[in-house]
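Peer 1: Need coordinates for the following:
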Amino acid sequence: MSTTHVLLGLLAHGPMHGYELKRSHDQRLPQAKPVAFGQVYATLGRLQRDGLVTTSGHDQAGGPERTSFALTEAGRARLDEWLSEIEPPAPFVTSALFAKVAVAVLVSGEARARDYLVAQRAAHMERLRALTLVKTDPESSLGDVVAADFAILHLDADLRWVANTLDRVADLHREVQS
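Peer 2: Below you'll find the predicted structure:
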């Protein structure tokens, strides 16, 4: 995920200071890893240096001084460009799940890979249950539900791969042995 572009997108709604950007990020991307304050401010510094945002005011309402930032025309153009780019499907398998199974078969054989896959399936099922609760919770926002759908569908794909691989572990082990 590009924190730079997400922050530009959040600023498209109007000026905000770093704390507001962090809070908005975490609300708008509810299943994403929360962004750290340091990352927000470091990114804002680069965006300002590159002319994509500008300071739009200072506020000190009952606390430390807060600088608000606004999107520039160049920032809006960069955001529009990013939103128009199609994300190419990943050309390589870069999953830790896949790598662990492949290495387990190489190093420890069929049993270890099978045990790992069974344990991973249990972890995935637990996460699926938690995400299903998010979807059925009347307090969940539409953003929460959409994010849960995204995660559920990815977990489902992983679970189908786990089931398929459990069926093939013995064959994979024989192939590695030869």
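
Peer 1: contacts, neighbours, all on C-alpha from now
Peer 2: Noted.

Peer 1: Burial check on residue 144, number of neighbours?
Peer 2: Neighbour count of residue 144, defined by other CA atoms under 10 Å: 20.

Peer 1: Please tell me how far the nearest residue to it once chain neighbours are set aside sits from residue 7.
Peer 2: Spatially, and ignoring its direct neighbours in sequence, residue 144 is nearest to residue 30 (5.8 Å; CA to CA, 6 or more residues apart in numbering). The gap separating residue 30 from residue 7 is 15 Å, by CA to CA, to the nearest Å.

Peer 1: Mind checking which of the two has more residues around it?
Peer 2: A direct count of neighbours by other CA under 10 Å for residue 30 and residue 7 places residue 7 higher, at 23 against 17.

Peer 1: How about the secondary structure of the spatially most central residue of the chain?
Peer 2: Nearest residue to the geometric centre of the chain (CA atoms, centre = their mean): residue 32, 4.4 Å. Under the three-state scheme (DSSP: H, G, I helix; E, B strand; the rest coil), residue 32 adopts coil.

Peer 1: Let's compare: structure for the following, please.
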Amino acid sequence: MSTGHVLLGLLVERPKHGYELKKEHDHRLPGSRPLAYGQVYATLQRLERDGWAEVAETLQEGGPERTVYAITDEGKAELDGWLERLEPPAPHVASPLFARVVVATLAGGGADGYLLRQRAAHLARMRELTLRKADGTPAQVLAADYALQHLDADLRWIETAIARLADLKEEIDA
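Peer 2: All right, here's what the predicted structure looks like:
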């Protein structure tokens, strides 16, 4: 995910200050890792440096001074281009789940126990997400659907891995 592009997308509605952008990011992208304030402000500085955002005004409303940023025409063109580009499918397996199973088999221990525990954890998380969908906002429901699909894919892989490891064990024992 490009944090800069997401912030530009949030600025399309109207100019906003960093605190507001952080809150909107965390609210509108439920399930995503929350942004740190430092990351928001560093990203806004890069967007300004690149000419994609500009300071619209500075507010002083009884608290700390707030710099309000607006998207520029160049920023809107960049955002439009980013939205048109396809996200390439991941070329590599970069899952901690996969890595643990491989290392468990290499280390001489069986991965079966781990896989069974992981399956139980995935099923528990799927139940939790399904319950959340009942009263969630549209963004929360979309995030839950996305997570559920990924968990389902992991569960199918876990079942395949259990079967393949059993076949491999039979082969070695024969």
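
Peer 1: Overlay them and tell me the TM-score.
Peer 2: These two chains, once laid on top of each other, score a TM-score of 0.94 by TM-score structural alignment, normalised by the length of structure 2; 173 aligned residues with a CA RMSD of 1.6 Å.

Peer 1: which one in structure 1 is aligned with residue 167 of structure 2?
Peer 2: Residue pairing (TM-score structural alignment): residue 167 of structure 2 is matched to residue 171 of structure 1.

Peer 1: quick check, its match in a helix?
Peer 2: Yes - counting by three-state DSSP, residue 171 of structure 1 is found in a helix.

Peer 1: sorry, back to before: let me see the contact set for the residue nearest to the centre of structure 1.
Peer 2: Shown in contact with residue 32 of structure 1 (CA atoms under 8 Å, 6 or more residues apart in numbering): residue 26.

Peer 1: any idea how far residue 170 of structure 1 lies from residue 9 of structure 1?
Peer 2: 49 Å.

Peer 1: For residue 54 of structure 2, which three-state class applies?
Peer 2: Three-state secondary structure (criterion: three-state DSSP) places residue 54 of structure 2 in strand.

Peer 1: Identify the residues contacting it.
Peer 2: 47-48, 69-72.

Peer 1: Tell me the residue in structure 1 aligned with it.
Peer 2: Under the alignment (TM-score structural alignment), residue 54 of structure 2 maps onto residue 54 of structure 1.

Peer 1: which residues does residue 59 of structure 1 contact?
Peer 2: 65-68.

Peer 1: ChimeraX command for the buried members of those residues?
Peer 2: One line in ChimeraX is enough to select the buried ones among these; burial here means 16 or more other CA atoms under 10 Å:
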select :67,68
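
Peer 1: Okay, and which of the contacts of residue 59 of structure 1 map to strands?
Peer 2: With DSSP state E as the criterion, strands contain 66-68 from among the contacts of residue 59 of structure 1.

Peer 1: if we take these, which one ends up nearest to residue 132 of structure 1?
Peer 2: Of all these, residue 132 of structure 1 sits closest to residue 68, with 37.5 Å by CA to CA.

Peer 1: how about stretch 129-140 of structure 2: buried residues?
Peer 2: By neighbour count with 16+ other CA under 10 Å, stretch 129-140 of structure 2 contains the buried residues 129, 133, 140.

Peer 1: All the helices of structure 1, in order from the start?
Peer 2: For structure 1, the helices defined by DSSP state H cover 3-11, 18-28, 37-49, 73-84, 96-107, 110-136, 142-177.

Peer 1: From residue 138 of structure 2, how far off is residue 40 of structure 2?
Peer 2: Distance from residue 40 of structure 2 to residue 138 of structure 2, by CA to CA: 24 Å.

Peer 1: for residue 56 of structure 2, same thing?
Peer 2: Going from residue 56 of structure 2 to residue 138 of structure 2 by CA to CA gives 31 Å.

Peer 1: counterpart of residue 127 of structure 1 in structure 2?
Peer 2: Per TM-score structural alignment, the equivalent position to residue 127 of structure 1 in structure 2 is residue 125.

Peer 1: quick one, what contacts that match?
Peer 2: No residues are in contact with residue 125 of structure 2 under the rule CA under 8 Å, 6+ apart.

Peer 1: rerun that using 10 Å as the cut-off
Peer 2: Residues near residue 125 of structure 2 by CA atoms under 10 Å, 6 or more residues apart in numbering: 119, 131, 147-148, 151.

Peer 1: Of those, just the buried ones, PyMOL syntax please.
Peer 2: Buried members of the contacts of residue 125 of structure 2 can be picked out in PyMOL with the line below, counting by 16+ other CA under 10 Å:
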select buried, resi 119+147+148+151
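
Peer 1: for the contacts of residue 125 of structure 2, which one is nearest residue 25 of structure 2?
Peer 2: When the contacts of residue 125 of structure 2 are compared against residue 25 of structure 2 (criterion: CA to CA), the nearest one is residue 147, at 17.7 Å.

Peer 1: counterpart of that closest one in structure 1?
Peer 2: Aligned partner of residue 147 of structure 2 by TM-score structural alignment: residue 151.
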